[in-house]
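# build me a model:
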Amino acid sequence: MSTIFVVGSLNIDQTIRVRALPRGGETVRGSDAVYGPGGKGGNQAVAAARAGAAVAFTGAVGDDAHGRRILEILSGAGVDCRHIRVVDAVPTGTAVIAVDDEGQNQILVSPGANSSLTTEDMDIAEAREGDILVLQLEIPATLVRRAARSAKSRGLFVVLNAAPAPLQIEELFDDVDLLVVNEQEISLVADLTGIPASDPLDLVRLLPAVLGPAIVYTAGAEGSFTVLGDNLVHVPALTVITKDTTGAGDTFVGYLAASLLADPGDLVTAMKLATRASALAVARSGAMESIPHREEVLQAPDSPSTPPPQGDS
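Next comes the predicted model:
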């Protein structure tokens, strides 16, 4: 059976709901903090597993209660955790998240045990041609490049979610087949390549020839876009009542990868499935907890007017 290998971050999310996100120098009173499992890598792995794919994860957590909870959630989702290291005397990574009344967020990340990953961790010996590697940028870019190069040497299809947006792109995309970016990320990547500021849809057309990989651009309520041949393809978003956008992009990436694993040549169908899954995620609170199961995604109406029931984590 083909497998999705995810290499990336694992964090415990500390979420505080506020009326409005704070401006510079402003103190805002919020709700009591709620703790839940997250990290872009962990979220994407759980999304791919809940989409029905076989998933294995490479990462690190601290030897603490947060780390144990994350491992429990990943294992419960069916993720192979044999390559997750438990690091002594270092806390599990932490993300502090503020979510406003519109569901928008601000996130601060402390890497903790994620910083313990090494180049040796990036070589996945059991990966084979036909598998997929999924990467993000919450771990150092040097490790991301090493993982992508190792995967390409074994014939894997490499997906990079360039989030958080990179500060430099030297060799970052050399071994990447598919790049997933949102509006901020695609603009920053264009700046780093020297392409003048432009409409994001123009960048979707221009960047593949410059960077190499195909691009899927996620535009929130506007849906997602890619280019096939000479045609710009648009997959509209579903209309939902947004509760919390945290983890929605990760849900999209995980479902996208799972669909491509099952049908490697059909990017548009993968985008449609990922769009439906991320719509359910934004109608719920939390990151990893908000990720829907495949059955929910397939049964969901095209435009739910009320938040769907939240499944078990």
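# could you use CA atoms for every contact and neighbour count after this?
Noted.
# for stretch 279-297, buried residues please.
Across stretch 279-297, burial judged by 16 or more other Cα atoms under 10 Å covers 279-294, 296-297.
# to clarify, my last question referred to stretch 24-34.
By neighbour count on 16+ other Cα under 10 Å, the buried set for stretch 24-34 is residue 30.
# what about that stretch, start to end distance?
End-to-end span of stretch 24-34 (Cα to Cα, to the nearest Å): 24 Å.
# let me see the ranges of the strands in the stretch 201-313 of the chain.
Under the criterion DSSP state E, counting those that start in this stretch, the stretch 201-313 of the chain contains strands at 214-218, 224-228, 231-235.
# adding mean neighbour count and distance to residue 98, write these out as CSV.
Below are those laid out as CSV (neighbours: other Cα atoms under 10 Å; distance: least, Cα to Cα, whole Å):
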stretch, mean neighbour count, distance to residue 98
strand 214-218, 24, 22
strand 224-228, 20, 25
strand 231-235, 14, 29
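# nearest to residue 68, of these?
strand 214-218 (32.4 Å; Cα to Cα).
# could you say what helices and strands the closest one packs with?
Under the contact criterion of 3 or more Cα pairs under 8 Å, 6 or more residues apart in numbering; DSSP states H and E, strand 214-218 touches strand 178-182, helix 183-193, helix 200-211, strand 224-228.
# grab the nearest non-local neighbour of the residue nearest the centre of the chain.
By Cα atoms, centre = their mean, the chain has its centre lying nearest to residue 250, at 2.8 Å. If the residues on either side of it in the chain are set aside, residue 250 comes closest to residue 44, at 4.9 Å by Cα to Cα, 6 or more residues apart in numbering.
# give the helix, strand or coil label for the one you found.
Following DSSP: H, G, I helix; E, B strand; the rest coil, residue 44 is assigned to helix.
# ok, which stretches of the protein are helices?
Secondary structure of the chain by DSSP state H: the helices cover 40-50, 65-76, 141-153, 183-193, 200-211, 248-262, 267-282, 294-299.
# any idea of the angle the fifth one forms with strand 178-182?
In this structure, helix 200-211 runs at an angle of 150 degrees to strand 178-182, with axes from the mean of the first three to the mean of the last three Cα atoms, to 10 degrees as the basis.
# was I right to think residue 119 contacts residue 143?
Yes - counting by Cα atoms under 8 Å, residue 119 does reach residue 143; the two are 5.8 Å apart.
# comparing these two, which residue is more hemmed in?
When neighbours are counted by other Cα atoms under 10 Å, residue 119 and residue 143 differ, and residue 143 comes out ahead with 20 against 12.
# next, the second sequence, to be compared with the first:
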Amino acid sequence: MDLVARSGVLPQPGETVLGGEFAMIPGGKGANQAIAAARAGAATRLLGAIGSDAFGVTLKARIDAAGVDTALVRVVYGASGVALITVDDAGENTIVVAPGANAAFTDLTEPERAAIADADVLVAQLEIPVETVTAAARAARAAGTRVVLNAAPARSLPADLLDAVDLLVVNETEADAITGERRPEPLLAVVPRAVVTLGPAGAWYVDRDGASAQVPGVRVDTVDSTAAGDAFTGALAVAWAEGREIVDAVGWACAAGAACARTLGASTALPRRAEIDELWSVSRGPGRAS
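I've put the predicted structure just below:
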């Protein structure tokens, strides 16, 4: 659950600032990216855990309403995951995540492994234990399911996880945590394909076949960038699963991230396919179909 406060400026350590609007919005990277993928046009199933608290009830209802299959989502006794978010007038944010039930998602059941094997693409994040992410990625690799890893929050990653990743999605800070550099090329030492997101400036794609493309961002009036990265990752996975050329898929994902940033909130801001298509078409100029 995202607890979001607006503030003119982000507080510095030890500083208290007077805020403005407050909102309580269902979120979480896994849920956000599942909803983003569903709204972008994919049949989507979520594997994860929610708490037995009131937040858990609300979270599941929101995910269900977005058309995501939650049949395998676990309910764990105790608190659901919570994110404490401050958003300033420029749309920038700071986020602290208290994992709650996410920390209890420590293994995979046979039905969960079967769901991974049945998928075209597995999308994973790092708000659950990295051991579980590794197990899921290796199960996907064994079944021929492509693996998209959004390595956020930033942390060091085990080699056996990276060996199972087909496409790594990180921002510049996360890239630096993995390789010590903010550029994408060093990531090719550990994964075959990588995208480094650059905020409003777009994204940079590289792969081991020699491709390198800086994809420009889509200009919008930014209200809140909180879930823009999740919109990007979910849309990228959908476009790649549909067989789009990867650089085109990255551009379409940039449009999804930009569309998301126009609205306050996380899951509430994630765009639908028609909205992504419209923004992507406009950004490419007159006479060019999406």
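# so which bit of the first structure is stretch 127-143 of the second structure matched to?
With TM-score structural alignment applied, stretch 127-143 of the second structure matches the range 138-154 in the first structure.
# buried sites along that stretch?
Neighbour-count burial for stretch 138-154 of the first structure [16+ other Cα under 10 Å]: 138-139, 141, 143-152, 154.
# and stretch 110-120 of the second structure, by the same measure?
So stretch 110-120 of the second structure, judged by 16+ other Cα under 10 Å, has buried residues 112, 113, 115, 116, 117, 119, 120.
# and among the helices and strands packed on strand 214-218 of the first structure, the most buried is which?
Among those, strand 178-182 has the highest mean neighbour count (mean count of other Cα atoms under 10 Å), at a mean of 22.
# post-alignment, that strand versus the second structure, mean distance?
On superposition with the second structure, the mean distance recorded for strand 178-182 of the first structure (mean Cα distance after the TM-score superposition for the first structure) is 0.4 Å.
# for that strand, name the packing helices and strands.
Judged by 3+ Cα pairs under 8 Å, 6+ apart, the packing partners of strand 178-182 of the first structure are strand 157-161, strand 214-218.
# show me what contacts the equivalent of residue 280 of the first structure over in the second structure?
Under the alignment (TM-score structural alignment), residue 280 of the first structure pairs with residue 259 in the second structure. Residue 259 of the second structure makes contacts with 220, 228, 270, 271, 275, 276, 279, as judged by Cα atoms under 8 Å, 6 or more residues apart in numbering.
# can we see that at 10 Å?
By Cα atoms under 10 Å, 6 or more residues apart in numbering, the contact set of residue 259 of the second structure is 218-222, 225, 228, 231-232, 253, 269-272, 275-276, 278-280.
# residue contacts, the residue lying closest to residue 157 of the second structure once chain neighbours are set aside?
In space, residue 157 of the second structure comes closest to residue 178 once its chain neighbours are excluded; the distance is 7.1 Å by Cα to Cα, 6+ apart. Taking Cα under 10 Å, 6+ apart, we find residue 178 of the second structure in contact with 151, 154, 155, 156, 157, 170, 186, 187, 190.
# just checking, the second one touches residue 180?
No - judged on Cα atoms under 10 Å, residue 154 of the second structure makes no contact with residue 180 at a distance of 11.9 Å.
# common neighbours of the two, please.
173, 174.
# in stretch 247-259 of the second structure, what's buried?
Across stretch 247-259 of the second structure, burial judged by 16+ other Cα under 10 Å covers 247, 249, 250, 251, 252, 253, 254, 255, 256, 257, 258, 259.
# leaving out the residues flanking it, which one is nearest to the second one?
Once flanking residues are discounted, residue 249 of the second structure sits nearest to residue 239: 5.2 Å by Cα to Cα, 6+ apart.
# again with the fifth one
Take residue 252 of the second structure and drop its neighbours on the chain: the residue closest to it by Cα to Cα, 6+ apart is residue 280, 6.0 Å away.
# any chance of CSV for the helices of the first structure, columns distance to residue 12 of the first structure?
Shown next, in CSV, are these (distance: least, Cα to Cα, whole Å):
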stretch, distance to residue 12 of the first structure
helix 40-50, 10
helix 65-76, 6
helix 141-153, 21
helix 183-193, 24
helix 200-211, 32
helix 248-262, 15
helix 267-282, 18
helix 294-299, 24
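# got a list of what residue 151 of the first structure touches?
5, 122-125, 127-129, 131-133, 145, 157-158, 175-176.
# what's the counterpart of residue 62 of the first structure in the second structure?
When the second structure is aligned by TM-score structural alignment, residue 62 of the first structure is paired with residue 51.
# the nearest residue to that match once chain neighbours are set aside: how many residues sit nearby?
In space, and not counting its chain neighbours, residue 51 of the second structure is closest to residue 80: 3.9 Å by Cα to Cα, 6+ apart. Each residue near residue 80 of the second structure was counted by other Cα under 10 Å, and the total is 24.
# ok, residue 80 of the second structure - contacts?
With contact taken as Cα under 10 Å, 6+ apart, residue 80 of the second structure is in contact with 1, 49-57, 59, 98-103.
# give me the buried subset of these.
Buried, going by 16+ other Cα under 10 Å: 1, 49-52, 55-56, 59, 98-103, out of the contacts of residue 80 of the second structure.
# select from these every entry located in strands.
Judged by DSSP state E, the subset of these located in strands is 49, 50, 51, 98.
# which one of those is nearest to residue 65 of the second structure?
Nearest to residue 65 of the second structure among these, with distances taken as Cα to Cα, is residue 50, at 16.0 Å.
# ok, that closest one - contacts?
Applying Cα under 10 Å, 6+ apart, the residues near residue 50 of the second structure are 1, 56-60, 73-81, 99-102, 104-105.
# can you tell me how far it is from residue 98 of the second structure?
Distance, residue 50 of the second structure to residue 98 of the second structure, using Cα to Cα: 13 Å.
# what do those two both touch?
With Cα under 10 Å, 6+ apart, residue 50 of the second structure and residue 98 have common neighbours 1, 79, 80, 81.
# okay if I get those as CSV plus distance to residue 17 of the second structure?
Shown next, in CSV, are those (distance: Cα to Cα, whole Å):
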residue, distance to residue 17 of the second structure
1, 23
79, 28
80, 27
81, 25
